[in-house]
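Q: Attaching a predicted model along with its sequence, questions to come.
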Amino acid sequence: MSGELLTKSKIADALGTNPMRVTRFIERNKINTVKKEGKRELFKLTDFNALKNELNEPEAKEKAQSHSFSKDDYILTLKKQLEDQQKQFDEVLKSKDETIDSLKETIATSKHAYEDMKDQLTVKDNQITALTKLTNNAQTLNLVDKDPKRLQTAQGNAETKVEQSSSEKGVDNNQQASESEKPHKKHWWTWIRNN
């Protein structure tokens, strides 16, 4: 067995200690690996004679026992780590749920604001339409004030006919007035009578 290449855990089993103690011994004494198989590092057992001697001393045995971990200790440590990770996971989930609820509220508020803006735009569109009509009416009135002939165009044919009939009446009245203004023609017999 002394010429065999062993992993840290096999060396620890052979020496009756834990793998952590073997790792610390390797680092302290700068022992090089003889061979690597993937991630596994292999060492000669003979390189650990000094560690074997340390472990055989009575004080070292007590230290080794105080530093060694039993399987139950490993299990308890792992359970504690799992509980801590579960708590962190639960906190992350809770935070995620709160974030989702907050985003839902933000979306609802934005949707409400969007609907309000749509309503306001509809009101503004109606106001613009009304203002456009008023502006067109004001422009039409302004043009009529400047050029009354456009009023005839704006009012249509019905009013034009009314104006034509009134102008015809004016012509008849003018003819009657011109006839009454003419001097009466004097006949020959009225001259004789007067003399």
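A: That came through fine. Numbers count the residues shown, from 1 in each chain.

Q: Every contact and neighbour count from this point should use C-alpha atoms.
A: Fine.

Q: Now name the helix or strand holding F43.
A: strand 40-44 (DSSP states H and E).

Q: For the next helix or strand after that strand, which helices and strands make contact with it?
A: Of the helices and strands lying after strand 40-44 in sequence (DSSP H and E), the nearest is helix 49-56. Contacts defined by 3 or more C-alpha pairs under 8 Å, 6 or more residues apart in numbering; DSSP states H and E place helix 49-56 against helix 58-67.

Q: Would you mind measuring the gap between the ends of stretch 141-161?
A: 22 Å (C-alpha to C-alpha, to the nearest Å).

Q: how far does it sit from the chain's center?
A: 57 Å (C-alpha atoms, centre = their mean, to the nearest Å).

Q: Give me the buried stretch members for that stretch, please.
A: Buried residues in stretch 141-161, counted by 16 or more other C-alpha atoms under 10 Å: 141, 144, 151.

Q: Helices of the protein, start to end?
A: Assigned by DSSP state H, the chain shows helices spanning 8-15, 19-29, 49-56, 58-67, 71-146, 149-155, 157-181, 188-194.

Q: Nearest residue to the middle of the protein?
A: With distances taken as C-alpha atoms, centre = their mean, I107 lies nearest the centre of the chain, 8.9 Å away.

Q: Tell me the spacing between it and A130.
A: For I107, the distance to A130 - C-alpha to C-alpha - is 35 Å.

Q: burial measure for L93, as a count.
A: Residues contacting L93 under the criterion other C-alpha atoms under 10 Å number 12.

Q: Below is structure B, check it against A:
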Amino acid sequence: MTQEELSMDTVIRQRIKGLRLAKGWSLDSLAARCFLSPSTLSRIETGHRRIALDQLVPLAKALGTTLDQLVEPTSDEDVVIRPEPEHQPGLTTWLLSREHSANGTTVAKMRITQERSVKDIGLSVHPGREWFTVLSGTVSLVLGERTILVHPGQAAEFSTMVPHRIGVHEGPVEILTIFDHGGERAHMHHDHASD
């Protein structure tokens, strides 16, 4: 077994034990759920027994995860995201999550200035929900017929089936936003298509 395989083997064992403990289960409890003996499970967790694929599948299922998540490789590249700013008139976006994230959400930091005019962005409607928090400045959030001012330190969450627009009120703003899949397609790709 190579050093990399040993390291991954250790990570898998730690994940199994960590998930078991997070659920508050004893070795006996998990063993009963995945049809292994408590002694076998103990030897797997401590590294005194090699893990077989036919043991990983029931373990993953019993722990409420997938086999892919249980054996997912780890590296610093999977942790650190180095966002590059993408510029449009009046809007700079830093993508803070990986493309195609597992949970279907996109996290971005946005800086919006007065240069981004209302006529350029219009009102948007798409399935889903959107959330943002204001880092600096004051956001002018248009939801249907209402205009809501959202100040630094405040957050907003709303259905994106309501016609909406995020703009500025008396100066530039910076927000941290989370889009679901529909929001990411509507706001990120739609805006980029006009570049």
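A: Everything's here; your move. Please read these numbers as outputs of a predicted model, since none were measured by experiment.

Q: Superposed, what's their TM-score?
A: TM-score for the superposed chains, counting by TM-score structural alignment, normalised by the length of the first structure: 0.24, backed by 77 aligned residues with a C-alpha RMSD of 5.3 Å.

Q: ok, back up a step: mind giving me the packing neighbours of the strand holding F43 of the first structure?
A: Applying 3+ C-alpha pairs under 8 Å, 6+ apart, we find strand 40-44 of the first structure packed against strand 5-6, helix 8-15, strand 35-37.

Q: and among those, the most buried is which?
A: With neighbours defined as mean count of other C-alpha atoms under 10 Å, those peak in mean count at strand 5-6, which reaches a mean of 19.

Q: which other helices and strands contact that one?
A: Against strand 5-6 of the first structure (3+ C-alpha pairs under 8 Å, 6+ apart) you get strand 40-44.

Q: So for stretch 22-40 of the first structure, first residue to last residue, what's the gap.
A: One end of stretch 22-40 of the first structure sits 14 Å from the other (C-alpha to C-alpha).

Q: swap in stretch 11-21 of the first structure?
A: Taking C-alpha to C-alpha as the measure, stretch 11-21 of the first structure stretches 10 Å from start to finish.

Q: Equivalent analysis for stretch 28-36 of the first structure, please.
A: Stretch 28-36 of the first structure: ends 20 Å apart by C-alpha to C-alpha.

Q: Quick check: what element follows whichever helix in the second structure runs longest along the chain?
A: Ranked by number of residues, the top helix in the second structure under DSSP H is helix 3-22. Scanning forward in sequence from helix 3-22 of the second structure by DSSP H and E, the next helix or strand is helix 27-34.

Q: Could you check how far G18 of the second structure is from E45 of the second structure?
A: Shown here: G18 of the second structure relative to E45 of the second structure, a distance of 10 Å by C-alpha to C-alpha.

Q: If you count surrounding residues, which of the two has more?
A: Neighbour count, other C-alpha under 10 Å: between G18 of the second structure and E45, E45 has more, with 21 against 14.

Q: The more buried one reaches R15, doesn't it?
A: No - contact criterion C-alpha atoms under 8 Å: E45 of the second structure and R15 do not qualify, at 9.0 Å.

Q: still on that earlier bit, adding distance to G170 of the first structure, write the helices and strands packed on strand 40-44 of the first structure out as a markdown table.
A: Formatted as a markdown table, those follow (distance: least, C-alpha to C-alpha, whole Å):
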| stretch | distance to G170 of the first structure |
| --- | --- |
| strand 5-6 | 137 |
| helix 8-15 | 133 |
| strand 35-37 | 129 |
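
Q: mind checking which of those is nearest T77 of the first structure?
A: Closest approach to T77 of the first structure among those is made by helix 8-15 (19.1 Å; C-alpha to C-alpha).

Q: Centre of the chain to the closest one, how far?
A: In terms of C-alpha atoms, centre = their mean, the centre of helix 8-15 of the first structure is set 60 Å apart from its chain centre.
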